[in-house]
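Visitor: Sequence first, predicted coordinates after that:
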Amino acid sequence: MTDVDATAPRSRGTALPRRLDIQGLRALAVALVVADHLTGRPVGGFLGVDMFFVVSGFLITSLLLNEAEHGGRIRLGAFYLRRARRILPAALLVLAATLLASRLVLLPGRFDDIAVDAAWALGFALNWHEAATGTDYFASGLPPSPLQHYWSLGVEEQFYLVWPLLLIAGLALARAIRTSRVTGTGRPSARRTTALLAGTVLLGSLAWSWAEAAASPATAYFSTLSRAWELAAGALLACLAPRLRGLPRAGREALAALGLMGVVAAAVSVDAAAGLPAPGALVAVAATVAVLVSGIGGDDLRTASVLRLRPVTYLGEISFALYLWHFAVIVLAQALAPDWGPGTRAAALGTALALAVLTHHLVEEPLRRPVNAPRRRRAWGPRPALAMIGVTATALLVAVLVPAPGPVAGPPVAIPAPTAGAEAGREPPTAAESLRAELSAALAATEFPALTPPLDDVVEQGINPELEPEAGCLNPADLTDASRCRHGSGRRQALVVGDSVAIAWLPALREALGPDWTVRGYALSNCPFAEVAVAVVEDPAGSQRCNEARDVLREQVRAARPDLLVASDSELNIRRMADAPADLVGAWRAAVVRTVDAVAAPSTEVVLLAPPPAGHTPDGCITRFAEPADCAGSLSPAWAEKASAERAAASQTGATYVDTSGWFCVDGRCPLFAGGTLVRWDIVHLTRQYAAKLAPVLAEALAPVLDTAPDTGGPPPAG
């Protein structure tokens, strides 16, 4: 999303009339985006970016057409210079300030990732970097980069790198064709030629977007090819604008009303499951076009009067600066205050607004006006802007060259002896009791000890290798083969099923069971063990795959006939049932009962293993200023609901329910580490180090089950 001055360029005959309703549209768009990032509401607040694309395509193409019609040509150099003057000062300032703040606040490992994002953002190519690295705008369990929103600037600038060239080539071709057909050198219709180009781009990109959103949603969201149709929609409207000036006022009033209602309806109803950008953004794009059409004959419509209110139009004026600042402020504020309460959100919003106002008046306005503008129009003058550029350069140098202080690693956490110790003839503490002592010590700690995996490489060193695609444990390419993910060669067979949370348990289960067991994993992302239809807003493709694969999953588990079946999945799944039953606990219990009865052979021992409680990520929580208590979490209502349902289902089916809450929490508080080992590498998945740490505890919990689990005596599965 970029800032476009509707009155530029200011060469004679090319200025566009100032439209307050467009500023109002910008205000509405940025308000939706900020509200979405700040509160998660409205559900379709991200569509504000799609609105910006349409408005941008309309204004930029209008300027290019005016220049072609009045000057006879499009001056590429002047166009790109204007773009740079409007975009670069504020964009570079926010980028540099974000880098500096990240250097001072965040861990070195996370800062390194942000620095890479900054390099891509400087080249206006961050959208392709996000697509290439598999970033999912909606579904990542890791904290986002404070520069992630720069992807939209990349889309626009890539479009405008090519769009003027297409117009120039199209006009030249049209002129050549006309000259060859008639005597003389008549001037072709710039609008007709541009309309043909815009229509072609719109249809081609829309088709591409629709297909890519179905095949690769994460790529489609960031791809310029999938986004170009939104800019082209605005461009096509710019071509048709003269023909629409004669619309009757009543029709324009109706268009304005329908457009505003369409924007609101889309914002409160469209989510990631709709397919983005197409078809999910179609309503928002069409509604934005309708509002733009309504103002072509004059922006004095009664139905759109709210867009012309001075506070609204001022928000539109600072919308570019606010867009740049808001996400960086929100992400850094979340790092400093992980609980993210109302007070912190209000402070983040106020900070972003204040920075946007200062940036607009001290940087954008002085640098966008020509140096020969009257003094009264340059009230701020160039000096503050030049000073801000100096600040930007200094911040960049400091962020890149000055070593970042990491979090101070305190001494090892003092772990009190468990109350059930080996004193006075008492039995040695159990593994669970020893772990509880470590958890209690972590909750009492006032500083972070040296942690494993190391804080500068938590994800790479903490992730369980079985979660990687090549392991074949999660999302296997061939669902009819449940034998690819296999560990050990023991005669007794264990099968772990569920979602990615289940696969994260594999290191613990392998060690807990020992060499007499062959352990296999067979799971789909966001797909619970319980046979329920799921609707995961953040992963619509995964939801569809899960729902369609139920028969295959059931048959594979049934055919495996393991001695031990261990099922585990995220606590979030109980809130993802597609039909959203009023009685979540009852519906989940019934689904688990049906599933156990359907897949478990009489000789199979079934264990329902409770998931780790969701909580803060190390990267998102531990900063130079954080204390261990800041990163402690608690058991969520969803975790408790799922536990209640599965405990009841286990009782009804004869399965064993293993309550893991004591492996992560003490008296309802759940620290981020225990004994120097980090619990999670994202919000739900165990680090492989903590999974290994849990092996003795898991072995104790499974001992009663293993004593009764029969030995089938069959050979290990092939494959």
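Guide: Received the coordinates, thanks.
Visitor: C-alpha only now, for contacts and for neighbours.
Guide: Noted.
Visitor: element containing Ala691?
Guide: Here Ala691, judged by DSSP states H and E, is contained in helix 688-693.
Visitor: Who are the contact partners of the residue nearest to Ala241 when sequence neighbours are not counted?
Guide: Computed as C-alpha to C-alpha, 6 or more residues apart in numbering, the closest residue to Ala241 that is not its neighbour in sequence is Ile296, at 6.7 Å. Residues near Ile296 by C-alpha atoms under 8 Å, 6 or more residues apart in numbering: 241, 244-245.
Visitor: which residue ranges form the strands in the chain?
Guide: 486-487, 492-498, 517-523, 564-568, 605-609, 633-634, 656-658, 669-670, 673-674, 677-678 (DSSP state E).
Visitor: for the fourth one, packing partners?
Guide: Judged by 3 or more C-alpha pairs under 8 Å, 6 or more residues apart in numbering; DSSP states H and E, strand 564-568 is in contact with strand 492-498, helix 500-504, strand 605-609.
Visitor: Quick check: which of those has the most neighbours on average?
Guide: helix 500-504 (a mean of 28; mean count of other C-alpha atoms under 10 Å).
Visitor: Run the chain-centre distance for it.
Guide: Relative to its parent chain, helix 500-504 has a centroid offset of 21 Å by C-alpha atoms, centre = their mean, to the nearest Å.
Visitor: what's the closest of the helices and strands packed on strand 564-568 to Arg73?
Guide: Shortest distance between Arg73 and these, using C-alpha to C-alpha, is found for helix 500-504: 57.6 Å.
Visitor: by contact count, what packs against the closest one?
Guide: strand 492-498, strand 517-523, strand 564-568.
Visitor: putting a second one here so we can go through both:
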Amino acid sequence: MHRLPGLDVLRAIAIVWVMLFHSWIVGGLDAPYDAIAGYGWMGVDLFFVLSGYLIGYQLLKPLSLGEPLQLGGFYQRRAYRILPAFLTVLAIYVLLPSWREAPGLQPAWQFLTFTVNLLINYQHNQAFSHAWSLCVEEHFYLLFPLLAWWLTRRHSRTLVISLCVFVVAAGMVIRGYASVHGESYLESIYYPTYTRMDGLMAGVLVATIQLHQPQRWAALQSRANTLAVAGLIVIGFAIWLFRDRTFAPVVFGFPLLALGFALLVAAAAGVKSFGRWQVPGAGWMAAMSYSLYLSHKLAMHRVASLLSTHPQIHGWAAFSIYAAAILLFGALLHYGVERPFLRLRDRHTARRGRTAADAEEPFPAASD
């Protein structure tokens, strides 16, 4: 899969949106930007759809050609891609408590086993809580390859559709139950893997249509602009629905978001809509997105600590300092840790007689 400018644009939007949302750490943005930042958590849902599409395409394409599933290679690439930067940031959180955006931190073993999203006590341990989304993707990486292999062997469209319906329905039931019984929104609804599979599944379905239904995919690409507009309308409705966290948005909002973002991703995966746009800086921001996501709260907190002694710096001046620090932290992690290990991965891949992986890199965990 060659690099697609439209997907870079979506990734760049997603990471900026998420970081604006997390600006609550330092007091948030002033009106009217609060309205934009307040829904920035949806950027993670966009990342889920991107990951579902790109990982789905990477795994389903060889299976569709009758090639064997290379689980060892897949997980090795995942380890090179994810672990170095993640472990670096985790070490900072564990060894340098003063750098944390909040004092409490879950035990390190929960981060190392990617179970923090299932066990977190958010009221007392908010530091590095954004690692929850990486846990969701790791669980997806563990389960989806085997599921894809099994479904490919069955050649049953009915089975695929039934499984998708089950995943969506199960998530809705669990979220609805938690909402009715007044359970913690973050711990019981927002963070757990089993309530957040809508986006990943929607992305996989986009990849499945592209690979297994080429005529339908071509028809969709001929109406790519319509897909994009429809996606924006669905997302807009989901935003309206998420004005609060009552039963209806909790149950129906996440599937709607997944559908809206899937339509945008399908449009961006071609060259007949905004997918052909070369937006300056979007590719760089997309490549940096993983490191930015991991480190941006650390940068925000360090700047907030420094500016606390300089109250005369505020407004756009303070915003510029925060932005510069976030980009600096992200660049140090990306160029100092992430990229060297990606180069090491590529050399290891070349020694094994394989070409360098050419799949797109989503976030928080990449496609290769």
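Guide: Nice, thanks for sending it over. Quick caveat, the model's predicted, so the values are computed rather than measured.
Visitor: separation between the residue nearest to Ala241 of structure 1 and Ala215 of structure 1?
Guide: Distance of Ile296 of structure 1 to Ala215 of structure 1, given as C-alpha to C-alpha, to the nearest Å: 38 Å.
Visitor: what does Thr392 of structure 1 give?
Guide: 41 Å.
Visitor: Compare those two and say which is more crowded by neighbours.
Guide: Neighbours were counted for Thr392 of structure 1 and for Ala215 using other C-alpha atoms under 10 Å; Thr392 has more, 21 against 12.
Visitor: OK, contacts around the closest residue to that one other than its chain neighbours?
Guide: Nearest non-adjacent residue to Thr392 of structure 1, counting by C-alpha to C-alpha, 6+ apart: Leu93, 5.2 Å away. By C-alpha under 8 Å, 6+ apart, Leu93 of structure 1 lies in contact with 388-389, 391-392.
Visitor: Mapping onto structure 2, list which of those residues remain contacts.
Guide: Contacts conserved in structure 2 for the contacts of Leu93 of structure 1, using both residues aligned by TM-score structural alignment, their matches' C-alpha atoms under 8 Å: none at all.
Visitor: JSON lines for the residues you listed, including distance to Gly204 of structure 1?
Guide: Putting those into JSON lines (distance: C-alpha to C-alpha, whole Å) gives the following:
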{"residue": "Met388", "distance to Gly204 of structure 1": "42"}
{"residue": "Ile389", "distance to Gly204 of structure 1": "40"}
{"residue": "Val391", "distance to Gly204 of structure 1": "43"}
{"residue": "Thr392", "distance to Gly204 of structure 1": "40"}
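Visitor: Filter those residues down to just the buried residues.
Guide: 388-389, 392 (16 or more other C-alpha atoms under 10 Å).
Visitor: Which stretch among the helices and strands packed on strand 564-568 of structure 1 approaches Val30 of structure 1 most closely?
Guide: It is, among these and with distance given as C-alpha to C-alpha, helix 500-504, at 35.4 Å.
Visitor: Quick one: the helices in the stretch 1-150 of structure 1, in order.
Guide: 20-39, 47-71, 76-105, 108-122, 126-132 (DSSP state H, counting those that start in this stretch).
Visitor: Residue in structure 1 paired with Leu118 of structure 2?
Guide: Aligned by TM-score structural alignment, Leu118 of structure 2 pairs with Trp128 of structure 1.
Visitor: neighbours around that match, how many?
Guide: Using other C-alpha under 10 Å: Trp128 of structure 1 sits among 18 other residues.
Visitor: if I look at it, how far off is Ser226 of structure 1?
Guide: 12 Å.
Visitor: that older thread, isn't the match of Leu118 of structure 2 up against Leu225?
Guide: No - using C-alpha atoms under 8 Å, Trp128 of structure 1 makes no contact with Leu225, being 10.7 Å away.
Visitor: Name the residues of stretch 308-322 of structure 2 that are buried.
Guide: Buried, per 16+ other C-alpha under 10 Å, within stretch 308-322 of structure 2: 318, 321-322.
Visitor: Now distance to Leu294 of structure 2 too, for those, in CSV please.
Guide: Below are these laid out as CSV (distance: C-alpha to C-alpha, whole Å):
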residue, distance to Leu294 of structure 2
Ala318, 22
Ile321, 19
Tyr322, 16
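Visitor: ok, so of those, who is nearest Pro145 of structure 2?
Guide: Distance to Pro145 of structure 2 across the buried residues of stretch 308-322 of structure 2 (C-alpha to C-alpha) is lowest for Tyr322, with 39.6 Å.
Visitor: which residue lines up with that closest one in structure 1?
Guide: Checking TM-score structural alignment: Tyr322 of structure 2 goes with Ala348.
Visitor: coming back round to it: return the distance of the helix holding Ala691 of structure 1 from the chain's centre.
Guide: With C-alpha atoms, centre = their mean, you get 28 Å for helix 688-693 of structure 1.
Visitor: now swap in stretch 339-353 of structure 2 and tell me
Guide: With C-alpha atoms, centre = their mean as the basis, the mean position of stretch 339-353 of structure 2 lies at 24 Å from the chain mean.
Visitor: What residues sit buried inside that stretch?
Guide: Buried-residue list, stretch 339-353 of structure 2, by 16+ other C-alpha under 10 Å: 339, 341-342, 345-346, 349.
Visitor: Could you do stretch 204-215 of structure 2 as well?
Guide: Within stretch 204-215 of structure 2, judged by 16+ other C-alpha under 10 Å, the buried ones are 204-211.
Visitor: ok, now stretch 267-275 of structure 1?
Guide: 267, 270-275.
Visitor: a markdown table for those residues, including distance to Val557 of structure 1?
Guide: Compiled in a markdown table, these are given as follows (distance: C-alpha to C-alpha, whole Å):
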| residue | distance to Val557 of structure 1 |
| --- | --- |
| Ala267 | 42 |
| Val270 | 36 |
| Asp271 | 33 |
| Ala272 | 31 |
| Ala273 | 29 |
| Ala274 | 32 |
| Gly275 | 32 |
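Visitor: List just the nearest of these to Tyr690 of structure 1.
Guide: For the buried residues of stretch 267-275 of structure 1, the nearest to Tyr690 of structure 1 is Ala272 (32.9 Å; C-alpha to C-alpha).
Visitor: Leu165 of structure 1: neighbouring residues, count only.
Guide: Neighbours of Leu165 of structure 1 (other C-alpha under 10 Å): 13.
Visitor: picking that back up, for the buried residues of stretch 267-275 of structure 1, which one is nearest Leu260 of structure 1?
Guide: Closest to Leu260 of structure 1 out of these is Ala267 (10.7 Å), distances taken as C-alpha to C-alpha.
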